[in-house]
Structure formats: structure tokens, C-alpha cells
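Colleague: Fold the following.
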Amino acid sequence: MTIILNKNAKVNKVFNLTIEVRKDTSVCNSFKVRNEKQSAAYDDKLINFNPKESFKLRRFLQSWKYFFHFIKELKEQLTFRVEILNNVKKNIVKILNKFNNVPSYKITLVGVHIRRGDMVNSRGYNVASPEYLIRAVNYFKDRYQNIIFIVASNDMPWAKKYMPSDISVEFIQNSDVVDMATLASCNHTIITVGSFGWWSGWLADGEVTYFKWPAKSGSRFEKRINYTDYFYPGWIGL
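Modeller: Predicted structure coming up:
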């Protein structure tokens, strides 16, 4: 089957895609729509369809089970464009020069994404606590040396206040694209809640710690999430 994407879609402007990109995708308006049952759980019925028909897949698709057998192919698609990577490289060089106590090849970079903002007052989400950040930082400190933590957040004052102070840490505030590409260029990742951190950790392809209970008990989100489907195998819940 052929994947069709609009030329102006953000994903096309960020990644070097090799799928079919069109200026006009109005033909998709006539396709049958297939929605998943839950926003953060695997729906096996979603991928069982007649390949002779055309479909529009909608919603979140936030489960590793959808693409586990096609990781290599997906990572080839989700390669950041050169101009984005060049920007990231310049920023990382500046960070390494700032903490230049050891050669760069001996440095371990741990990306940290702290999602708050709209989730702080949400009825469905539990935002990560300062105690979680301490546990996550200590997890990596116990396993690696010469660590630099690179933090991106949509609530930078909170992040600066509650990130542990006894570490080498750099706070970045670029565009959302450059922030994600920077986190994805790190060796390992600390994520809190939300898909931005999830994909940053997946793209980085190192060890990932996550906030173990992001859904409030009894909330609508708790009914829409399956933790086994959502969190990637091997990631560390803290």
C-alpha cells in the first residue's frame, strides 16, 4: 500500500521522509476513516483492513505495538533534516565546551523533558514530581560518569527550581523541533508525561526512565491508557 502525506504537514518539514508527498491530498477526503478505540493503547482491529481499499488512520496511535516489527523502517523515515541537525550540533558543542572538564567522547548526555503547562490543572494527568526527577537523576548517576543533563520544558521556571543542583545541567529553550532533535541526540532520556518526551526517548534509543503513574485514578485518561501497550519494553518506570 502507498502512504500519502500532504507536503505542508509538519512531519514532512521536520523529517527526511521517503514516502509519497503531495501538494494536493484532497483525494484522502473520500477515504474511509479508521479510529482507534483508546488514545494510549493498542487496538489490533485498527491494522486489520482490506489492502484493496483506501483508509485514513486517525487519532494518536500511541503504542509501540503498532510499529515494533518495523522499527528499522520507521527510524529511517524519522531522520531529522540536515539543517535541524546542524543547529543541534552547534548547540551541543557549546554545551560540551561549557563543561569541558573531560574529553567529549567520555561525556554521557542525558536528555530530560519536563511536561507541565496544560497538564498541571488537568483532571486526567498526574504531572511528574520533584521526587521523580531526583530518582531519575540518581538512576543515571549510579550507572554513568561525566554526565551532562540537558533539560527542555514548557515550564522552565519549575524545571530550574526542581532539577537537582548537584549535577552538570543545561537548560535549553529553542523551537520545539530543535528541542526534540537535541533530546533525541542524547545518549539516554528522562521523560515525564506526554508524547513529546515519549518520542524523544524513542528516537534517542538509549535508556529511558518514565514517570510510572501519569493517569489520575478514576479519570477518563486512566480508562484510555494501557500501561503495557503505551510504555516501551525495557524502559524504567520510577
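Colleague: When you work out contacts or count neighbours from here on, use the C-alpha atoms and nothing else.
Modeller: Noted.
Colleague: Please enumerate the helices of this protein.
Modeller: Listed in chain order, the helices of the chain (DSSP state H) span 10-14, 71-77, 82-98, 130-141, 156-162, 176-184, 195-204, 220-224, 227-230.
Colleague: Wait, Lys37 touches Asp44, no?
Modeller: No: Lys37 is not in contact with Asp44 according to CA atoms under 8 Å; the separation is 9.8 Å.
Colleague: which of the two has more neighbours?
Modeller: More crowded of Lys37 and Asp44, by other CA atoms under 10 Å: Lys37, with 15 against 11.
Colleague: Quick check: that one vs Ser30, distance?
Modeller: Using CA to CA, to the nearest Å, one gets 22 Å for the distance from Lys37 to Ser30.
Colleague: Now tabulate the helices of the chain in JSON lines and tack on mean neighbour count.
Modeller: JSON lines is the format used below for the helices of the chain (neighbours: other CA atoms under 10 Å):
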{"stretch": "helix 10-14", "mean neighbour count": "15"}
{"stretch": "helix 71-77", "mean neighbour count": "12"}
{"stretch": "helix 82-98", "mean neighbour count": "14"}
{"stretch": "helix 130-141", "mean neighbour count": "17"}
{"stretch": "helix 156-162", "mean neighbour count": "14"}
{"stretch": "helix 176-184", "mean neighbour count": "22"}
{"stretch": "helix 195-204", "mean neighbour count": "21"}
{"stretch": "helix 220-224", "mean neighbour count": "16"}
{"stretch": "helix 227-230", "mean neighbour count": "16"}
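Colleague: Now tabulate those in a markdown table and tack on distance to Gly111.
Modeller: Converted to a markdown table, these look like this (distance: least, CA to CA, whole Å):
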| stretch | distance to Gly111 |
| --- | --- |
| helix 10-14 | 19 |
| helix 71-77 | 19 |
| helix 82-98 | 11 |
| helix 130-141 | 11 |
| helix 156-162 | 13 |
| helix 176-184 | 5 |
| helix 195-204 | 8 |
| helix 220-224 | 26 |
| helix 227-230 | 20 |
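Colleague: so which of the ones you listed comes closest to Val112?
Modeller: Shortest separation from Val112 across these is recorded for helix 176-184, at 7.1 Å, computed as CA to CA.
Colleague: Give the burial count for the nearest residue to Thr25 once chain neighbours are set aside, as a bare number.
Modeller: Leaving aside its chain neighbours, Thr25 sits nearest to Asn6 (5.8 Å; criterion: CA to CA, 6 or more residues apart in numbering). Residues lying near Asn6 (other CA under 10 Å) number 16.
Colleague: right, and Asn6 touches Lys23 too?
Modeller: Yes: at 5.9 Å, Asn6 and Lys23 qualify as touching, with contact defined as CA under 8 Å.
Colleague: I'd like to know which of the helices of the chain is closest to Ser122.
Modeller: helix 220-224 (10.1 Å).
Colleague: Would you mind measuring from the residue minimising distance to the centre of the chain to Ala181?
Modeller: Central residue of the chain (CA atoms, centre = their mean): Trp199, 2.2 Å from the mean position. Going from Trp199 to Ala181 by CA to CA gives 10 Å.
Colleague: Another for comparison:
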Amino acid sequence: MIIIRLRGGLGNQMFQYAFGKSIARKLGVDMKLDLTSLLQTHHKATTTNRDYQMNIFNFGDSFLIQPNSIRLLNKLHLNFLIQIIKSIKLIGFKKYKEKTFTAEELIINTPKDKNLYVGYWQSEKYFKNIETELRKDFRFNEELSPQAKSISEAIIKVNAVCVHVRRGDYVANTGSFNCSNLDYFVDGTNYIFKHTNNPHFFVFSDDPEWCKQHLKFDYDFTIVDYTTDKIKYKEDLQLMALCNHFIISASSFSWWAVWLSNKKEAKVVVPKNWFLDKTTDVSDLIHDSWIKL
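Modeller: Reported below is the predicted structural model:
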């Protein structure tokens, strides 16, 4: 058995799950998901508290500790009990921590059983071998709400371009992440307009009000803003994946929208610098065919 420690939002969780499933398949063992770090409550302005978000998909879950138990103990301020339970369950396991942002050939070629794997694992090289199986796992388990469905109908009628504007904790965390400026999105729409026929830009964001105030494109565009009684990020991801082309933020969430769309002819615009630290090698994350602006 191997254990994968989950951290971050949905996009990060999907990378970690895909990485773990590939290793489990190679070894012929089971995989469990460790949510103890994910569900721990943080109080920093630069850190967004996350929940387990992959329950929007059809695959079965297997946890080191059940999420409801973790949430209850956190609520009762008994986090130390979580650590004790986790320590007992991890007896006999070695911890392997991701060493670089690029794919580690040692892990790809010689993964090891009885390991707790800790990292983000943001490279398709880790899971390309199980792509068909992952596409089945990452099927959404519910239909779109009527509100989102009306947007999906508008998307499929035109040459839709997804523009993903990631703000949220990127705005506060100015030390690491590239929160792309307005020029990037303007340059991206100009590029797509020149290289496709009659594009219509659909703007998705965790801050649609900001987009309404600041984004003014010279082309047909729609800022996607709707209410739903379902899970909003799930519906956004489904809608984004329906598009033909993409202008994405430096965000694993929009990376997965491109992957889920599975459109081989898609034009994908990405920020030239994924991180503010320009020395970070993202060559395993960004496809050679994607346009860097």
C-alpha cells in the first residue's frame, strides 16, 4: 500500500491523486489518501483553507483517516488525537518528499511500496501511462444545474475560448505566485483572435466582480457569473472544459480544464512566468505547443 498526502485546492488534489494512482498501478498495490494536512485549519491571510474536493468525481475514495473524523476532531480542538492516529497508521511507512518541481525519473521508474508520498507532483509524465483510466475517474458525478447548463449551451454554439482569471489567495500571496496582470489577458485575447475564427471569450474567475470592473476586451466576451445550488467550482470546471481554446492563469485548476477538454487542436495561452521566481523549471508542466505570453 502507498499513501498520498493531499494539499491545496482541486487542481493540486487531482495532480496528487493521478500521481498516486499511477504508482499504485505500477506496484500492484492499494492507495490511500491522507487528508490530515489538507483539512487542518489555517489562519494566515495568504493561505486558503481547503476541503477534500474530489468527491465531485465518480471514483471511489479510500482514506487513511475518514474526513468526517478529522473535521470533528478539529472542531473539538483535538488535533493532537489526529496526529496520534496518523502516527499509528503510518508505522512501517517511509516518507518520501518531492525534491524538484520537474518529474523525478527515479520515482517514475522505481517507485516504492510502503511510502508516504508528499508533494504536488505537477507533471503529466507521472501519469501519462494511465491517461485512459484517469479520464474515467475524472468524470463528473452530477449533471450541470439549469443555470450552468444554459451557459454550456451558449459555449457549444460558438468558438468558445476559456479565459481563467485566478485571483483569491494569489493576490495576497505576492511572494510566490504569478497573479497575471491585465496586459497578459489582453495580449492573450489578441493572439487567439488572430489565430482562430470568430472566437467568443468566456471569462471564468473566483472574483467575477473584479473582472466586470477591470476586463474590457475588444472582442465578443462573456463574464461567467451565475448562481447555483450545486458545487460552484465543479460546474466551473465542467464549463471551462467545454471550451475549444484557453487563456489560463498560472493555476493547476485551469491546467486541468485544458486536460479534461482533450481537444488536440486547442490553442492554449499560458503566462511566460508560471511563478514569480523565474528560475523555477516548469517545462514538465507546460506543453511545448502552448503559447507563452
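Colleague: re earlier: residues touching the residue nearest to the centre of structure 1, list them.
Modeller: Contact analysis of Trp199 of structure 1 by CA atoms under 8 Å, 6 or more residues apart in numbering lists nothing.
Colleague: can you tell me how far the aligned partner of Glu131 of structure 1 in structure 2 sits from Val165 of structure 2?
Modeller: Here Glu131 of structure 1 is matched to Asp183 in structure 2, going by TM-score structural alignment. To Val165 of structure 2, Asp183 of structure 2 is 12 Å away according to CA to CA.
Colleague: Also Leu182 of structure 2?
Modeller: Distance of Leu182 of structure 2 to Val165 of structure 2, given as CA to CA: 10 Å.
Colleague: So what would you say the end-to-end distance of stretch 169-185 of structure 2 is?
Modeller: OK, stretch 169-185 of structure 2 end separation, CA to CA: 19 Å.
Colleague: Residues in contact with it: which ones?
Modeller: Residues outside stretch 169-185 of structure 2 that contact it (CA under 8 Å, 6+ apart): 45-48, 163, 165-167, 214-215, 247, 249-250, 271, 273-277, 293.
Colleague: which residues in structure 2 form strands?
Modeller: Along structure 2, counting by DSSP state E, strands occupy 2-5, 31-34, 94-97, 115-118, 159-165, 199-205, 221-223, 245-247, 268-270, 291-292.
Colleague: In a markdown table, list those along with distance to Phe177 of structure 2.
Modeller: Output for the strands of structure 2, formatted as a markdown table (distance: least, CA to CA, whole Å):
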| stretch | distance to Phe177 of structure 2 |
| --- | --- |
| strand 2-5 | 22 |
| strand 31-34 | 25 |
| strand 94-97 | 21 |
| strand 115-118 | 20 |
| strand 159-165 | 13 |
| strand 199-205 | 16 |
| strand 221-223 | 23 |
| strand 245-247 | 17 |
| strand 268-270 | 14 |
| strand 291-292 | 16 |
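Colleague: how about these, which one is nearest Phe19 of structure 2?
Modeller: When the strands of structure 2 are compared by CA to CA, strand 2-5 sits nearest Phe19 of structure 2, at 8.7 Å.
Colleague: could you say what helices and strands the closest one packs with?
Modeller: Packing contacts for strand 2-5 of structure 2, counted by 3 or more CA pairs under 8 Å, 6 or more residues apart in numbering; DSSP states H and E, involve helix 10-27, strand 31-34, strand 115-118.
Colleague: right, and Val269 of structure 2 touches Thr189 too?
Modeller: No: using CA under 8 Å, Val269 of structure 2 is not in contact with Thr189; the gap is 9.0 Å.
Colleague: between the two, what contacts are shared?
Modeller: Residues touching both Val269 of structure 2 and Thr189 (CA under 8 Å, 6+ apart): Ile247.
Colleague: OK, contacts around the aligned partner of Phe60 of structure 1 in structure 2?
Modeller: Superposed on structure 2 with TM-score structural alignment, Phe60 of structure 1 falls opposite Tyr120. Taking CA under 8 Å, 6+ apart as the criterion, Tyr120 of structure 2 is in contact with 7, 12, 15-16, 98.
Colleague: Tell me how many other residues surround the aligned partner of Asp207 of structure 2 in structure 1.
Modeller: Alignment note (TM-score structural alignment): Asp207 of structure 2 maps to Asp155 of structure 1. Neighbours of Asp155 of structure 1 under the rule other CA under 10 Å: 13.
Colleague: How much space separates Asp155 of structure 1 from Glu36 of structure 1?
Modeller: Separation of Asp155 of structure 1 from Glu36 of structure 1 (CA to CA): 31 Å.
Colleague: for Asn29 of structure 1, same thing?
Modeller: Asn29 of structure 1 is 18 Å from Glu36 of structure 1, where distance means CA to CA.
Colleague: and those two? which has more neighbours close in?
Modeller: Neighbour totals were compared for Asn29 of structure 1 and Glu36, and Glu36 leads with 19 against 10 (other CA under 10 Å).
Colleague: show me what contacts that one?
Modeller: Neighbour list for Glu36 of structure 1: 43, 46, 58-61 [criterion: CA under 8 Å, 6+ apart].
Colleague: Most neighbours among these, please name it.
Modeller: Tallying neighbours with other CA under 10 Å puts Leu61 at the head of these, with 21 neighbours.
Colleague: so it touches Ala40, yeah?
Modeller: Yes: contact criterion CA under 8 Å: Leu61 of structure 1 and Ala40 qualify, at 7.1 Å.
Colleague: list the contacts for the equivalent of Phe211 of structure 1 over in structure 2?
Modeller: Counting by TM-score structural alignment, Phe211 of structure 1 lines up with Pro271 in structure 2. The contact partners of Pro271 of structure 2, taken as CA under 8 Å, 6+ apart, are 180, 184, 248-250, 292-293.
Colleague: Which member of the residues you listed is positioned nearest Ala24 of structure 2?
Modeller: Lowest distance from Ala24 of structure 2 to these (CA to CA) belongs to Ala250, with 28.7 Å.
Colleague: so what corresponds to that closest one in structure 1?
Modeller: Checking TM-score structural alignment: Ala250 of structure 2 goes with Val193.
Colleague: Make sure its match is actually in contact with Lys212.
Modeller: No: look at Val193 of structure 1 against Lys212 with CA under 8 Å: they stay out of range, at 9.2 Å.
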